[in-house]
Structure formats: C-alpha cells, structure tokens
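Enquirer: can't give you the sequence, but here's the structure:
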C-alpha cells in the first residue's frame, strides 16, 4: 500500500466537504462521505503534529555560530 501524503489527504478532505455542502447526496452516501472526511481530517492533523515536532529554530550565538533549538509556540 502506498503511503498517503498530506497534500493528497487534504485534497480528498476538501472534496468531501464540497460534496457534503452541496446537499445533494442521499443520507447513506452522506454518512459514508462524512466518515471519509473524519478519516482524512485525522490523518491531516496527525501529519501536521508530526511536522510541528520536527521544526527547529536556528539561533545565532554570540560567537557567530548557530545552535539548534526546538520550536515552541508561546502558549505551550
């Protein structure tokens, strides 16, 4: 099975939202689309969390060198 990419999952999620907002799907198809949307949203959220953990800042030191530091949001 191929590894799904964030961009692919996001596009699928956008398509599901568009279908659901259209209001033309029968109830059963709407439920299936909703379930798929939840699955894609969870995948995207997981990938974003993983990416956030990998982000590092390069901070310039007094001696001109750079040091890596983990990126932290102010509210953490």
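Expert: Okay, I see it. Everything numeric here is computed off the predicted structure, so don't read it as measured data. Residues are numbered from 1 along each chain as shown.

Enquirer: drop to CA atoms for contacts and neighbour counts, all remaining ones
Expert: Will do.

Enquirer: ok, which stretches of the chain are strands?
Expert: With DSSP state E applied, the chain shows strands at 56-60, 66-70, listed in chain order.

Enquirer: put together JSON lines for these, with distance to residue 49 and mean neighbour count on each row.
Expert: Output for the strands of the chain, formatted as JSON lines (distance: least, Cα to Cα, whole Å; neighbours: other Cα atoms under 10 Å):
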{"stretch": "strand 56-60", "distance to residue 49": "14", "mean neighbour count": "12"}
{"stretch": "strand 66-70", "distance to residue 49": "14", "mean neighbour count": "11"}
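
Enquirer: next up, a second structure to put side by side with the first:
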C-alpha cells in the first residue's frame, strides 16, 4: 500500500466497502481503474492481516488453548 495505507483491518474493510459501492454506480473509466487498483491492494492487505491472525491463533492453540466457540447451544 503506497499512499494512505490503512491503520487497521477494519479501516481497510470499510474502504473496500466504499469502493465497491462507488464502482456499482456511474464512474469514469480512469476512476474505476484507480478504484480497482486500490481495492486490489486493500484485499491483499486484508488477506495478509487475516493470515497473521490465523497463525497467531494456531500458535495459541498449540500452547494448549482451545478455539472459542461463540455459538450458544441454549
């Protein structure tokens, strides 16, 4: 990410959602290309962050911690 790199996963995801909405409307070709390129960089950023978190969770699991089940059986 060159300019305006996101500060967090949530910020990147929010920007991706904004770009998606903008691209669904009328947009000049050059702007659409720039939005697509920015979106692609944001997707790579988000995938990298998710992979890092997954790796940390695997390390924690290997240390004896178990996966948290947020779904209630009640």
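Expert: Happy to help now that I have it. A quick note: this is a predicted structure, and the numbers were derived from the prediction, not measured.

Enquirer: returning to what we had before: using a markdown table, lay out the strands of structure 1 together with distance to residue 36 of structure 1.
Expert: Listed next are the strands of structure 1 as a markdown table, based on distance: least, Cα to Cα, whole Å:
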| stretch | distance to residue 36 of structure 1 |
| --- | --- |
| strand 56-60 | 33 |
| strand 66-70 | 34 |
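
Enquirer: which ones are touching the most centrally placed residue in structure 1?
Expert: With distances taken as Cα atoms, centre = their mean, structure 1 has residue 44 as the residue nearest its mean C-alpha position (2.9 Å). By Cα atoms under 8 Å, 6 or more residues apart in numbering, residue 44 of structure 1 lies in contact with 6, 9, 10.

Enquirer: out of those residues, who's the most crowded?
Expert: Looking at these with neighbours defined as other Cα atoms under 10 Å, the largest count falls to residue 9 at 19 neighbours.

Enquirer: from residue 34 of structure 1, how far off is that one?
Expert: From residue 9 of structure 1 across to residue 34 of structure 1, the span is 14 Å (Cα to Cα, to the nearest Å).

Enquirer: do residue 17 of structure 1 as well
Expert: Separation of residue 17 of structure 1 from residue 34 of structure 1 (Cα to Cα) stands at 8 Å.

Enquirer: which of the two has more residues huddled nearby?
Expert: Legend: neighbour count by other Cα under 10 Å for residue 17 of structure 1 and residue 34, higher for residue 34 (17 against 14).

Enquirer: the more buried one touches residue 14, doesn't it?
Expert: No - in this structure, residue 34 of structure 1 sits apart from residue 14 without contact. The criterion is Cα atoms under 8 Å, and the distance is 11.6 Å.

Enquirer: many thanks, I have nothing further to ask.
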